[in-house]
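*Asks:* A predicted structure for the sequence below; I have some questions about it.
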Amino acid sequence: MPSKLEQLAAMTTIVADTGDIDAVKRLKPVDCTTNPSLLLKAVELPQHAALVEDAIAWGRKQGGNADSRAAAVCDRLAIAFGAELAQVVPGRVSTEVDADLSFDTVATVDKARAIINAYEERGVGREKILIKIASTWEGIRAAEVLQSEKIDCNMTLLFSLAQAQAATEAQAFLISPFVGRILDWHVKAGGGPYTSETDPGVQSVRSIHAAYKSQGRKTIVMGASFRNVGEIEALAGCDRLTISPALLDELAKAEGDLPRKLDASAIATKPAPAATDEKSFRWQMNEDAMATEKLAEGIRAFAKDLNLLRALVGKRLAIAA
């Protein structure tokens, strides 16, 4: 019998959630997603030393103050890793806009355009890249602009149907509803114990998937942020799932039948709800304590890791000088 990973790949597009180039080569996913936290881990791996040194050497030649040079090197590193990953995977690589731009539509659009231009300078076309943007109101509006320019977006840090609905109305290419972080919030709040079927993160993705398919939406649903293989198995049949190397390895070793849990063809169509406006979006988020808290927490965490990466690069630049 095929492994559970092989069975999953027959009904769901497998995406690797890592910046480790060697792990992607070994696992052979269709797509790959990165973020500042994953990039921070990746740059410290010895096998990526040449990529890091190249970016540092470039940074030594740049003008500006120490902070601006460190930020520029971090941008270059993200593109360097992404370009390498784009040569490995047959599909897309997701690269994240700086978390500290999450509430600035214009700056997010400008940064996304710069990322695409940097990839194109390396010979990587925009059809290979997804721009990851936090699912704030401002981020969703930025995605709407970018999608009109044929720059496809991956809406991340998504915890609610309100975020999902606004994202698909903006014609976002893909959303990444988080599973494990939703579970974390409910467990911390005293909920549970949960099974894979009652897991609130799993239930959230299922509800978003059902809403999209019933409305005939084209936006891709890609479950993310998994804590265990049970959550993954409970979402078998989702459009895409982005999974860490450790959990991909666990699925590759797992035996037994893996039934389909999500089936778009079995969902009846229904009219789409009224379009989301800013007032209703913010009110729905206000009424959802989990989504509000996890979105803010996620932005802070990504911003912290981005600053740690910039500090690490700044030290390397200072030593080089």
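*Replies:* Received the coordinates, thanks.
*Asks:* C-alpha only now, for contacts and for neighbours.
*Replies:* OK.
*Asks:* quick one, helices of the stretch 51-200 of the chain?
*Replies:* Remark: helices assigned in the stretch 51-200 of the chain by DSSP state H, counting those that start in this stretch are 66-88, 105-121, 137-148, 161-169, 180-188, 200-215.
*Asks:* take a look at this one as well, against the first:
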Amino acid sequence: MAEKQHILSVSAIEVSDEMVSADKNKKNNESPDKRRKMSESALSQLKKHTVVVADTGDFNAIEEYKPQDATTNPSLILAAAKMPAYQHLLDQAIKYGIANGGTEEEQVANTMDKLFVSFGLEILKKVPGRVSTEVDARLSFDKDEMLAKALKLIGLYKEAGINKERVLIKLSSTWEGIQAGKELEEKHGVHCNMTLLFSFAQAVACAEANVTLISPFVGRILDWYKENTGRKSYEPHEDPGVLSVTKIYNYYKKFGYSTVVMGASFRNTGQVKALAGCDLLTISPGLLGELSQDHSTIEEMLNVEKAKGCDLEKVHLDEKAFRWEHNEDRMAVEKLSDGIRKFAADAIKLETMIKEKILSVKNGQ
């Protein structure tokens, strides 16, 4: 019995040695390029095809993953403003708001503007590129108010010594928002990031307005399809959010528009990988962390050469055509409205927090 066990043991060692030898041969036969890719993280590989942007207001996450740019919104600022590490920025903004006087409403508005810019200034210390700062979503249907707010934010950056070239003003991709973006770009040289973009009509109108950048939302499109169809899962290559951004990217490159595409709102790394090659991708810290630990090979999925050969026709949209085409896309109508409501709700929560802080400061607490 002992002899049988010994034979089995030796046999196992022989098999193991053969497997190791085969594995070594396999590795030796792999190209240096493939071996290098396997050792690199998916995030490092992605950065060779696409500009990676951090979708956060958390400076620590920005420092850890070293993106080119960073983008914020009212929801992200609200979350960051609740963190003890950033209370000094909130306190500074409140002092600014009170010092500039006016009604309570004006003091709150000035504090909000200062807080958004303060976060932007801190972010710019950690990224070599640009930061996106969002105009209040409650102004989404008022072109003139969006213009005024955007110029005020740019003015605050200027006071802090930051050139407008390092700032992107985020505007909702309503018709009014797109026209505000067009005027900011043409008349004021202010670069715009059109957000809450879900429909092809929105993308076409933004390109025709010659804005700097659009942020089509991948994950929120997927959310809608999962909620409104019987299907609960999609492979990356058939993900409706991925398909939407791919179409927009191909359209822009095929017809030579200068507006660049930044995929946003991701739910998983599969969506990110499926859009490798897009001009920019703005990614949350959680997914950046997953990509940094992932060592699978990233392939370039989007490029100008492929786009030039795609089967798309050029279209023109005036206001009437835009409103009709956008209205025909139920998903886009619902998600745009929902996005505006959610950003507005978080802006109101932030205002409430600021009001309480201002009252506390005035009462000497």
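*Replies:* Nice, thanks for sending it over. Note that the structure is a prediction, hence the values are computed from the model and not measured.
*Asks:* Give me the TM-score for these two chains.
*Replies:* Here the TM-score for the pair of chains, by TM-score structural alignment, normalised by the length of structure 1, is 0.97; 321 aligned residues with a CA RMSD of 1.3 Å.
*Asks:* Distance to V15 of structure 1 and mean neighbour count added to the helices of the stretch 51-200 of structure 1, as JSON lines?
*Replies:* Formatted as JSON lines, these follow (distance: least, CA to CA, whole Å; neighbours: other CA atoms under 10 Å):
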{"stretch": "helix 66-88", "distance to V15 of structure 1": "12", "mean neighbour count": "21"}
{"stretch": "helix 105-121", "distance to V15 of structure 1": "20", "mean neighbour count": "18"}
{"stretch": "helix 137-148", "distance to V15 of structure 1": "21", "mean neighbour count": "22"}
{"stretch": "helix 161-169", "distance to V15 of structure 1": "20", "mean neighbour count": "22"}
{"stretch": "helix 180-188", "distance to V15 of structure 1": "16", "mean neighbour count": "18"}
{"stretch": "helix 200-215", "distance to V15 of structure 1": "16", "mean neighbour count": "21"}
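*Asks:* what do we get in structure 2 for Q203 of structure 1?
*Replies:* Under the alignment (TM-score structural alignment), Q203 of structure 1 maps onto L243 of structure 2.
*Asks:* what's near enough to touch that match?
*Replies:* H237 (CA atoms under 8 Å, 6 or more residues apart in numbering).
*Asks:* Quick one: map S296 of structure 2 onto structure 1.
*Replies:* Checking TM-score structural alignment: S296 of structure 2 goes with G256.
*Asks:* and if you look at I154 of structure 2?
*Replies:* Correspondence of I154 of structure 2 to structure 1, assessed by TM-score structural alignment: I116.
*Asks:* V51 of structure 2 too?
*Replies:* Using TM-score structural alignment, V51 of structure 2 sits opposite T13 in structure 1.
*Asks:* Now tabulate the helices of the stretch 51-200 of structure 1 in JSON lines and tack on distance to D305 of structure 1.
*Replies:* Listed next are those as JSON lines, based on distance: least, CA to CA, whole Å:
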{"stretch": "helix 66-88", "distance to D305 of structure 1": "11"}
{"stretch": "helix 105-121", "distance to D305 of structure 1": "18"}
{"stretch": "helix 137-148", "distance to D305 of structure 1": "20"}
{"stretch": "helix 161-169", "distance to D305 of structure 1": "24"}
{"stretch": "helix 180-188", "distance to D305 of structure 1": "17"}
{"stretch": "helix 200-215", "distance to D305 of structure 1": "24"}
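*Asks:* out of the ones you listed, which comes closest to F281 of structure 1?
*Replies:* Nearest to F281 of structure 1, of all the helices of the stretch 51-200 of structure 1, is helix 161-169, at 6.3 Å by CA to CA.
*Asks:* who touches that closest one?
*Replies:* With contacts defined as CA under 8 Å, 6+ apart, helix 161-169 of structure 1 is touched by 135-136, 140, 155, 158, 175, 177, 204, 207-208, 217-219, 275-276, 281, 284-285.
*Asks:* which residues of structure 2 does that helix align to?
*Replies:* The aligned range for helix 161-169 of structure 1 in structure 2 is 200-208, by TM-score structural alignment.
*Asks:* Next step: the contacts of helix 161-169 of structure 1 restricted to strands.
*Replies:* Among the contacts of helix 161-169 of structure 1, the residues falling in strands (DSSP state E) are 155, 158, 175, 177.
*Asks:* need the contact list for the first one.
*Replies:* Right, M155 of structure 1. Contacts of M155 of structure 1 by CA under 8 Å, 6+ apart are 132-135, 140, 167, 172, 174-176.
*Asks:* likewise the last one?
*Replies:* When contacts are counted by CA under 8 Å, 6+ apart, P177 of structure 1 is found next to 156-160, 164, 204-205, 221-224.
*Asks:* can we see that at 10 Å?
*Replies:* Contact partners of P177 of structure 1, counting by CA atoms under 10 Å, 6 or more residues apart in numbering, are 135, 155-161, 163-164, 201-202, 204-206, 208-209, 221-225, 241.
*Asks:* swap in the third one?
*Replies:* Contact partners of I175 of structure 1, counting by CA under 10 Å, 6+ apart, are 132-135, 153-158, 163-164, 167-168, 208, 219-224, 240.
*Asks:* and with 7 Å instead?
*Replies:* By CA atoms under 7 Å, 6 or more residues apart in numbering, the contact list for I175 of structure 1 reads 154-156, 220-222.
*Asks:* Stretch 221-241 of structure 1 aligns to what range in structure 2?
*Replies:* Using TM-score structural alignment, stretch 221-241 of structure 1 pairs with 261-281 in structure 2.
*Asks:* Can you give me the buried ones in the matching stretch?
*Replies:* Neighbour counts using 16 or more other CA atoms under 10 Å place 261-267, 269, 271-281 of stretch 261-281 of structure 2 among the buried residues.
*Asks:* if we take the contacts of I175 of structure 1, which one ends up nearest to T33 of structure 1?
*Replies:* Taking CA to CA as the measure, T33 of structure 1 lies nearest N154 of the contacts of I175 of structure 1, at 9.5 Å.
*Asks:* neighbours around the closest one, how many?
*Replies:* N154 of structure 1 has 27 neighbouring residues, counting by other CA atoms under 10 Å.
*Asks:* Can you mark which positions in stretch 92-104 of structure 2 are buried?
*Replies:* Residues of stretch 92-104 of structure 2 classed as buried: 93-98 (neighbour count, 16+ other CA under 10 Å).
*Asks:* For the closest residue to N228 of structure 1 other than its chain neighbours, identify the helix or strand it belongs to.
*Replies:* Spatial nearest neighbour of N228 of structure 1, excluding adjacent residues (CA to CA, 6 or more residues apart in numbering): L247 at 7.0 Å. Using DSSP states H and E, L247 of structure 1 sits within helix 245-253.
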